[in-house]
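1. no sequence on this one, just coordinates:
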């Protein structure tokens, strides 16, 4: 873990990509009022000379210390973001009924405060593991996608899951980055993850699985076990 520093140390970073003094002062004051007592100089990405957990088109992700919750993550909306608010993302995450997303503690237009996940992204995991280990992880991703479907949330970006799936130290998986996600009566996160799985393992005889998935998407979620059994048979 990196050094814990005062929020004033990121007064320019907090309004990335450019510094606006009054907005910076407002955001720092708001974070302090929410119980954030400091920020860690920690992460694999460096922005303005400061280490952060991540940087995307819409936000920067920081590891911070909360006076009651301990170490948590704060997602900060970039000033040049095309999104005017992070509220929808925080709200969608809070609707998930199962433990397959980070816990959300607070959200508003500028911030999402959520659980810190100690793990490795799927994009890095695939470089380190055997095909057998990867198949076992993908089964867990399928199960998590099924639970997301049961929550009636469509992530929309899981056909390219590698940067959106975190494998935790205990072996469980959680989904990240719900910027594009939405509520849906007929979500099929499972369909998208399966498409990625087919590409990775170059599977060819999968038309019967796609037929099952089509019926699954229409509302027959009880087909999940049959789909998993069929996937396992297709890779033997």
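-> All right, it came through fine. All of these numbers come straight from a predicted model, not from anything done at the bench.
2. going forward, measure contacts and count neighbours with C-alpha atoms only.
-> Noted.
3. quick one: the nearest residue to residue 118 once chain neighbours are set aside from residue 81, how far?
-> Nearest in space to residue 118, with sequence neighbours left out and distances taken as Cα to Cα, 6 or more residues apart in numbering, is residue 168 at 5.9 Å. Residue 168 sits 29 Å away from residue 81, taking Cα to Cα, to the nearest Å as the criterion.
4. cool, residue 229 as well?
-> Residue 229 sits 43 Å away from residue 81, going by Cα to Cα.
5. please apply the same query to residue 87.
-> Taken as Cα to Cα, the span from residue 87 to residue 81 is 14 Å.
6. what of residue 58?
-> In terms of Cα to Cα, residue 58 sits 5 Å off from residue 81.
7. and residue 38, what element?
-> Assigned by DSSP states H and E, residue 38 belongs to strand 36-40.
8. list the buried residues of that strand.
-> Buried residues in strand 36-40, counting neighbours by 16 or more other Cα atoms under 10 Å, are found at 36-40.
9. go on, stretch 177-196?
-> 177-179, 181-182, 187-194, 196.
10. which pair in those has the greatest spatial separation?
-> 179 and 194 (21.2 Å; Cα to Cα).
11. can you count the residues close to residue 123?
-> 15 (other Cα atoms under 10 Å).
12. so which helix or strand takes in it?
-> Going by DSSP H and E, residue 123 is in helix 122-125.
13. list the contacts for residue 140?
-> Counting by Cα atoms under 8 Å, 6 or more residues apart in numbering, residue 140 touches 172-173.
14. element containing it?
-> Per DSSP H and E: residue 140 is located in helix 131-150.
15. for whatever helix or strand comes next after that helix, name the packing helices and strands.
-> Later in the chain than helix 131-150, the nearest helix or strand by DSSP H and E is strand 153-154. Contact partners of strand 153-154 among helices and strands, from 3 or more Cα pairs under 8 Å, 6 or more residues apart in numbering; DSSP states H and E: strand 182-183.
16. take this one as well and set it beside the first:
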């Protein structure tokens, strides 16, 4: 814990900052070979640190992890258990971080490196349409699996590393009969851009919108039409 000052340490039990709870959580992590390194973010329901997980073997390389702690002022009980349940349900797919350990107080998972997707920034990249197509395919898969992320409209929940895409922060995610991940992404990250900017990229806006209508009745066919509208 030498890398942390007392102020970031209190975020282990934010906003209460109860020293006994902080100590208990850190000691529990250490029993599992996990040490905290840096405070990363504060959300509506939790706080996140980067850390390292040391495998049992002395010769194994430590694994970089993200550790999320439940906030002390959150009304929803055991939301970390729900987030872990959804991540484990999606674990056979490459678009979510791996889960290593969890309980009601914290969740230890793969640290996802990369750049948060912001369409206004990525629009100027040559591979903009290719990245969008990968994200759309992952949204489609999540829709097919019956999970709604609910926060894909935010720019910090989609992380891009070259052509690898991962969704993070599933604390508000839920199982749903009719998930709207693809619609949410398009509405927040494509149609927030001017039509002329999209057309300069060679995107057929009307074709994409037609594909969205088809998607409501037939996801596979609708996705195909949306991707055709990107003119890759």
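-> Yep, it's here. Model, not experiment: these values are computed from the prediction.
17. how big's the offset between the helix holding residue 140 of the first structure and the second structure?
-> Once fitted to the second structure, helix 131-150 of the first structure is off its aligned match by 2.1 Å on average (mean Cα distance after the TM-score superposition for the first structure).
18. can you get me a residue count around the aligned partner of residue 137 of the second structure in the first structure?
-> With TM-score structural alignment defining the correspondence, residue 137 of the second structure maps onto residue 143 in the first structure. Residues contacting residue 143 of the first structure under the criterion other Cα under 10 Å number 18.
19. give the aligned equivalent of residue 2 of the second structure in the first structure.
-> Aligned by TM-score structural alignment, residue 2 of the second structure pairs with residue 5 of the first structure.
20. tell me how far that match lies from residue 56 of the first structure.
-> Distance from residue 5 of the first structure to residue 56 of the first structure, by Cα to Cα: 23 Å.
21. ok, back up a step: who's more crowded, residue 229 and residue 81 of the first structure?
-> residue 81 (14 against 11).
22. what does that one align to in the second structure?
-> In the second structure, residue 81 of the first structure lands on residue 74 (TM-score structural alignment).
23. does its match count as helix, strand or coil?
-> Classification of residue 74 of the second structure by DSSP: H, G, I helix; E, B strand; the rest coil places it in coil.
24. shouldn't it be in contact with residue 16?
-> No. Under the criterion of Cα atoms under 8 Å, residue 74 of the second structure makes no contact with residue 16, lying 11.2 Å away.
25. can you map out the strands along the second structure?
-> 34-42, 46-53, 63-70, 99-102, 106-110, 115-116, 147-148, 158-161, 164-167, 174-175 (DSSP state E).
26. mean deviation, the third one versus the first structure?
-> Pointing back at strand 63-70 of the second structure there. Strand 63-70 of the second structure sits 1.0 Å off on average (mean Cα distance after the TM-score superposition for the first structure).
27. same for that strand, what does it pack against?
-> strand 46-53, strand 106-110.
28. buried stuff in it?
-> Under 16+ other Cα under 10 Å, the buried positions of strand 63-70 of the second structure are 64-70.
29. ok, the residue nearest the centre of the second structure - contacts?
-> Nearest residue to the geometric centre of the second structure (Cα atoms, centre = their mean): residue 168, 1.0 Å. Listed by Cα under 8 Å, 6+ apart, the contact set of residue 168 of the second structure reads 96-97, 157-159.
30. would you confirm that residue 103 of the first structure contacts residue 114?
-> Yes. Counting by Cα under 8 Å, residue 114 is a contact partner of residue 103 of the first structure at 5.5 Å.
31. of all the helices and strands packed on strand 63-70 of the second structure, which one comes closest to residue 23 of the second structure?
-> Closest approach to residue 23 of the second structure among these is made by strand 106-110 (13.4 Å; Cα to Cα).
32. what angle do the closest one and strand 34-42 make?
-> Here strand 106-110 of the second structure runs at an angle of 100 degrees relative to strand 34-42 (axes from the mean of the first three to the mean of the last three Cα atoms, to 10 degrees).
33. quick one: what's aligned to residue 33 of the first structure in the second structure?
-> So, by TM-score structural alignment, residue 33 of the first structure is matched to residue 31.
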